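Chemist: test case, fold it:
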Amino acid sequence: MAAAADAERLWSDLDAHERELRREGYQLREIWHKTTELHAENEKARSELEGKARQNFVAPDTRINLNVGGQIFETTAGILCKDRWSVLAALCDRDEPIIAPDDDGTFFLDRDWWIFRHILNWLRTDALPQDPMVLLEMYNEAMFYRVEGLCRAIKALPQPDCRFKAARN
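Modeler: The predicted model follows:
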């Protein structure tokens, strides 16, 4: 008799758990649908914003000369425009670059050239150095240049350096 009561109680508990799982599954589906709708709305808003921005970059194969902290770098507009909302892409604006070039067409940026070379290399290859201190400096410079893709790539790396982890948060 006691075994039958125990079995009945267990069966009742299982039924209650099953109902709870169905209810949670329904809630998760609702959240998923709402998230999907929000993503679609964000994409629409992003497209409208980009259309209003009227970015008019020079041709991707246009050579761009940069004087970063006294070191001359030569690259193309296509590389600098990898992140089209960055300061570097704004240099390539056909109508109104963010800063005026020097008389020889070179853009002067009073920044650390040694770190900039790593940023330029990332823009070209997506390769990141292994040194945590270089990565931290790159992250700080990427924040200055507003290169969001580079910031995200650095944040995504597993880093053993505690100082870097604190700076990433």
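Chemist: for the rest of this, base every contact and every neighbour count on C-alpha atoms.
Modeler: Will do.
Chemist: so what's the residue nearest in space to the middle of the chain up against?
Modeler: Nearest residue to the geometric centre of the chain (CA atoms, centre = their mean): Gly149, 3.5 Å. With contacts defined as CA atoms under 8 Å, 6 or more residues apart in numbering, the neighbours of Gly149 are Asp83.
Chemist: one more to put side by side:
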Amino acid sequence: METTTFEDVVELNVGGKLMTTLLNTLRHEPDSMLAAMFSGRHVISKDKDGRYFIDCDGEVFTYIIDYLRFGKLPSQEKAIDVYDLAKYLQIMSLAEKLETYHSVKYRNQIAEPKTQFEDVVELNVDGKLMTTLLKTLRKEPDSMLAAMFSGRQVVSKDKDGRYFVDFDGEVFKFILDYLRFGRLPPQEMALDVFDLAKYLQIVSLAKKLEIFHSVKYRNQIAELRKRVENNGYQKVKEKTINEIKKSNVGPQENKVLNFFSSYGNSCCIPNKDRCKTPGDFTTSINIFIDIESTYLTEDMMALLVHELCKLGFAKYTVTREWNNRCKNCGSDKEFKQIILLTH
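Modeler: The predicted structure is shown next:
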């Protein structure tokens, strides 16, 4: 079988456009047609000047070469042309990246088999059966729900022919109520509905729910977490939970957590003989923090009390700061305190 031997630098004529590249670049995607063409196993036509001829659009091919050289992706307006050539040349990593572009995604959706919907649509939402109007599902035109029922996509059906939607049915009914009547969910459902509205890209509902206390509070907690995550918070949390567990205190007992720095005279380490325990609690747990690496900020304490409640250590909390005088040397010791109330 006749083979071709290539130089390391290859001169090309691509649809009349002249270019030069490395042989390694053309072979960069080993499973592609381009790599096969320049593997040496095939004879490639040349133009009159001895350049290897590739019969495709030279302007589009420059984007293929840019991707193989640098991983560079084309602009949105060039995406479809480059996608088609990448598919033809079997450069699948580039084709997969371009499938996320809006123009390619939309063109592919249009090309898919269409679904014809009745005006009244029967749904199976994770086992919960419901019926609504097609125009209700399409009410927010830029939402994922409108796209699902646009007719451009195939929607799965259950054994009884109802369209199957894989969301929590109890939450989805509030999405439908909003699309039908503009009705907002009760406070206790706001977080779940907010998350589903965000996922379905029902932006107007998500914005309305952002003012609900539970959503706002959850967002504030997320902001707190961002602010303290690099300041030793996780170690403080783990140490606090370990000290509570080591104390063998019953889950229904109120308790007070005293946070001390480990800095200072050894005689200032608080215990029942040397330091007065503030508060009227028989269960007091001392937690020592190395202030050279961790400083207990207000943000850190706020997040800690939230997470202790969430983990079931308390229903309510009180946070305080104290000055405690050591009975041995008379020096003052500052510390922070969290009171865990279980009922």
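Chemist: re earlier: trace the residue nearest to the centre of the first structure over to the second structure, please.
Modeler: In the second structure, the residue paired with Gly149 of the first structure is Ser204, using TM-score structural alignment.
Chemist: state the distance from that match to Phe149 of the second structure.
Modeler: Per CA to CA, to the nearest Å, Ser204 of the second structure is found 19 Å from Phe149 of the second structure.
Chemist: for the first structure, which segments count as strands?
Modeler: 63-68, 71-76, 107-109 (DSSP state E).
Chemist: just give me the longest helix of the first structure.
Modeler: helix 2-53 (DSSP state H).
Chemist: off-centre distance for it?
Modeler: Averaging C-alpha positions (CA atoms, centre = their mean, to the nearest Å) puts helix 2-53 of the first structure 28 Å from its chain's average.
Chemist: pipe the strands of the first structure into a markdown table and attach mean neighbour count and distance to Lys52 of the first structure per row.
Modeler: Output for these, formatted as a markdown table (neighbours: other CA atoms under 10 Å; distance: least, CA to CA, whole Å):
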| stretch | mean neighbour count | distance to Lys52 of the first structure |
| --- | --- | --- |
| strand 63-68 | 19 | 26 |
| strand 71-76 | 15 | 25 |
| strand 107-109 | 18 | 26 |
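Chemist: can you redo those as CSV with distance to Asn169 of the first structure?
Modeler: Compiled in CSV, those are given as follows (distance: least, CA to CA, whole Å):
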stretch, distance to Asn169 of the first structure
strand 63-68, 28
strand 71-76, 32
strand 107-109, 28
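Chemist: and Leu10 of the first structure, how far is that from Glu18 of the first structure?
Modeler: Leu10 of the first structure is 12 Å from Glu18 of the first structure, by CA to CA.
Chemist: ditto for Leu80 of the first structure
Modeler: For Leu80 of the first structure, the distance to Glu18 of the first structure equals 55 Å [CA to CA].
Chemist: same question, Gln27 of the first structure
Modeler: On the measure of CA to CA, Gln27 of the first structure and Glu18 of the first structure end up 14 Å apart.
Chemist: before we move on, what about His33 of the first structure?
Modeler: 23 Å.
Chemist: again with Glu8 of the first structure
Modeler: 15 Å.
Chemist: again with Leu135 of the first structure
Modeler: 49 Å.
Chemist: more crowded one of these two?
Modeler: Leu135 (22 against 12; other CA atoms under 10 Å).
Chemist: which bit of the first structure covers the helix or strand where Leu303 of the second structure lies?
Modeler: If you go by DSSP states H and E, Leu303 of the second structure is part of helix 298-310. Aligned by TM-score structural alignment, helix 298-310 of the second structure falls on no residue of the first structure.
Chemist: right, and the helix or strand after that helix?
Modeler: Counting by DSSP H and E, what follows helix 298-310 of the second structure is strand 316-325.
Chemist: helices or strands up against that following strand?
Modeler: Strand 316-325 of the second structure sits against helix 298-310, strand 332-341, with contacts defined as 3 or more CA pairs under 8 Å, 6 or more residues apart in numbering; DSSP states H and E.
Chemist: run the angle between the longest one and strand 332-341 for me.
Modeler: Spelled out, it's helix 298-310 of the second structure. Computed by axes from the mean of the first three to the mean of the last three CA atoms, to 10 degrees, the angle separating helix 298-310 of the second structure from strand 332-341 equals 30 degrees.
Chemist: what packs against helix 298-310 of the second structure?
Modeler: Checked by 3+ CA pairs under 8 Å, 6+ apart, helix 298-310 of the second structure has helix 213-228, strand 316-325 packed alongside it.
Chemist: cutoff 7 Å now
Modeler: With contacts taken as 3 or more CA pairs under 7 Å, 6 or more residues apart in numbering; DSSP states H and E, helix 298-310 of the second structure sits against helix 213-228.
Chemist: what's the first helix or strand after the helix it packs on?
Modeler: helix 233-246.
Chemist: enumerate the positions of that following helix that are buried.
Modeler: For helix 233-246 of the second structure, the neighbour count (16 or more other CA atoms under 10 Å) marks 233, 236-237, 240, 244 as buried.
Chemist: what range in the first structure does that helix sit on?
Modeler: Counting by TM-score structural alignment, helix 233-246 of the second structure pairs with no residue of the first structure.
Chemist: quick check: angle from that helix to helix 213-228?
Modeler: 110 degrees.
Chemist: so what's the residue count around the closest residue to Leu150 of the first structure other than its chain neighbours?
Modeler: Spatially, and ignoring its direct neighbours in sequence, Leu150 of the first structure is nearest to Ala142 (6.5 Å; CA to CA, 6 or more residues apart in numbering). Neighbour count of Ala142 of the first structure, defined by other CA under 10 Å: 22.
Chemist: many thanks, have a good one.
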